[in-house]
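**Student:** Model the following, please.
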Amino acid sequence: MFGGTWFPLIGSLLVVIASAVRIALRVPWRRVLLEAVFVGYVLFAIDMSLLPVRFDAVMREMYLSSWPYWQQSVNFVPLRTVVAQLSADAPPTAVFQLFGNLALLIPLGVLAPLVIPRLRNLRAFLAFALSVAVGIELLQLLQKVALIGWRSIDIDDVILNTAGALLGFGVWRLVAVVRSRFADGAAEDARLLPDPGVNQTTPCEVDSGRDRA
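**Tutor:** Next up, the predicted model:
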């Protein structure tokens, strides 16, 4: 079996080393931290969706001899799995899996626009998120064809992953708009404040000067 708990540990170590090198090269630490979080999330998503890879003789025999198993583990009918998982008699694990697929790419929607500026456009991000979701399913399909993967291939996973990514993008966009308006308001307040370098004359001081004249 390839994968397991060592994968995120080694990945985290590499992220720390790369971050230290970038800081030594005088890259702003906030940028380094953001990139480290993004790469860490990507490693987590890979671990959750593609690992572990199993080299199991029993599983290979089951795949090769059981066509019904293939039929049950591959679905190209949109929303069929979602409807089944939301039915009254669905086990709690099915509902958990549904929301897990929805949540998997939510961080991508928040982090990707911050790290990759060209993904701050909705259309560009939608194409990117859809490509990532389809890519995950294609890699899972290749694993299954190579008899080293055990996850099901489901068009509903693509739909849920993409929807989750768009949800995360909406959160990022909302925060960006709020921050922009707050910054604009602060700049307007600063513009209206008197310049401390300019001598301000009050009406009382003007009247006092006239009396002396």
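**Student:** Could you use CA atoms for every contact and neighbour count after this?
**Tutor:** Noted.
**Student:** so what's residue 170 closest to, chain neighbours aside?
**Tutor:** Setting aside the residues directly before and after it, residue 170 is nearest to residue 109 in space (C-alpha to C-alpha, 6 or more residues apart in numbering), at 7.6 Å.
**Student:** Kindly report the same for residue 34.
**Tutor:** The shortest distance from residue 34 to any residue other than its chain neighbours is 7.2 Å, reached at residue 115 (C-alpha to C-alpha, 6+ apart).
**Student:** thought the one you found was touching residue 33?
**Tutor:** No. Contact between residue 115 and residue 33 fails when scored by C-alpha atoms under 8 Å: they sit 10.6 Å apart.
**Student:** what about the helices in this structure?
**Tutor:** Remark: helices assigned in the chain by DSSP state H are 6-24, 29-50, 57-65, 67-73, 80-85, 92-104, 106-115, 122-145, 155-192, 203-212.
**Student:** Another for comparison:
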Amino acid sequence: MIYFIGTILFYLLGKRKFNPFSHLINITFLLYIPWLMSLTIFPIPIDSRLIQSFIETNTEARNSFIPLQTISMSISGAIEQGYFSGFIKGILGNIIMMIPLGFYLPFIKPKLNSFRNILIVGIIAATSIEITQKVISLVIGASYRSFDVDDIILNTIGVLLGSIALRFINPIVKRLKDDIEDNHSETITS
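**Tutor:** Take a look at the predicted model:
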């Protein structure tokens, strides 16, 4: 809502030219962020009985600070016991949920278009999510989400894959951008 109000004010004041493609990117990115937060941070358990239940039943999330430990356990569980839901959620889910970030970054901040910059932002974003989960767990007194170094690795891979995907489909995206802007220009001139 704030984005829409700010955008309208900028146009009414003549500070900015309307760019429909840019707004499409901004709006979809603003929809992506709450979705990502709903997967990684929320819901936060605030009911004291639920928190106490986590502690008493020993169902608190387990932290993992050893690189590749959780990944290898997920892969071996999928191969040996046919436990594919853990593999899909644990490995593929952590990669897939961060692909849009790698896709959006060059649009939102063109300076971030290099592999190095995308990698750095991916590591920072993934680490921020894990640290936020750990801090919230400390505040509520129970680990409702785990801090897992493998999540940082997988999330960063997802960001990099999003950036790589954009490079492959960039000609299509540029054509779409040009079409949207041309249609908008024709609408204004007619």
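**Student:** so what number do they get for TM-score?
**Tutor:** Between these two chains, after superposing, the TM-score reads 0.75 (TM-score structural alignment, normalised by the length of structure 2); 165 aligned residues with a C-alpha RMSD of 2.7 Å.
**Student:** returning to that earlier point: alignment lookup: the residue nearest to residue 170 of structure 1 to structure 2.
**Tutor:** In structure 2, the residue matched to residue 109 of structure 1 (TM-score structural alignment) is residue 102.
**Student:** Quick check: that match touching residue 120?
**Tutor:** No. Residue 102 of structure 2 is not in contact with residue 120 according to C-alpha under 8 Å; the separation is 11.0 Å.
**Student:** Counting neighbours, go ahead and name the busier of the two.
**Tutor:** Counting neighbours by other C-alpha atoms under 10 Å for residue 102 of structure 2 and for residue 120 shows that residue 102 has the greater number, 26 against 15.
**Student:** which non-adjacent residue is nearest the equivalent of residue 145 of structure 2 over in structure 1?
**Tutor:** Aligning on TM-score structural alignment places residue 145 of structure 2 opposite residue 151 in structure 1. On the basis of C-alpha to C-alpha, 6+ apart, the spatially nearest residue to residue 151 of structure 1 that is not a chain neighbour turns out to be residue 140, at 6.7 Å.
**Student:** Kindly state which residue of structure 2 is aligned to that neighbour.
**Tutor:** Structural alignment places residue 140 of structure 1 opposite residue 133 in structure 2 (criterion: TM-score structural alignment).
**Student:** same check, this time on residue 167 of structure 1
**Tutor:** The criterion is TM-score structural alignment: under it, residue 167 of structure 1 has residue 161 as its aligned partner in structure 2.
**Student:** and among the helices of structure 1, the most buried is which?
**Tutor:** Using mean count of other C-alpha atoms under 10 Å, the stretch among these with the largest mean neighbour count is helix 106-115, at a mean of 21.
**Student:** same for that one, what does it pack against?
**Tutor:** For helix 106-115 of structure 1, the helices and strands in contact under the criterion 3 or more C-alpha pairs under 8 Å, 6 or more residues apart in numbering; DSSP states H and E are helix 29-50, helix 155-192.
**Student:** Make CSV out of these and add distance to residue 6 of structure 1.
**Tutor:** Rendered in CSV, the data for those read as follows (distance: least, C-alpha to C-alpha, whole Å):
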stretch, distance to residue 6 of structure 1
helix 29-50, 10
helix 155-192, 25
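**Student:** Against residue 6 of structure 2, how distant is residue 47 of structure 2?
**Tutor:** Note on residue 47 of structure 2: its distance to residue 6 of structure 2, by C-alpha to C-alpha, to the nearest Å, is 37 Å.
**Student:** how much space between residue 143 of structure 2 and residue 129 of structure 2?
**Tutor:** With distances defined as C-alpha to C-alpha, the gap from residue 143 of structure 2 to residue 129 of structure 2 amounts to 14 Å.
**Student:** again with residue 65 of structure 2
**Tutor:** For residue 65 of structure 2, the distance to residue 129 of structure 2 under the criterion C-alpha to C-alpha works out to 15 Å.
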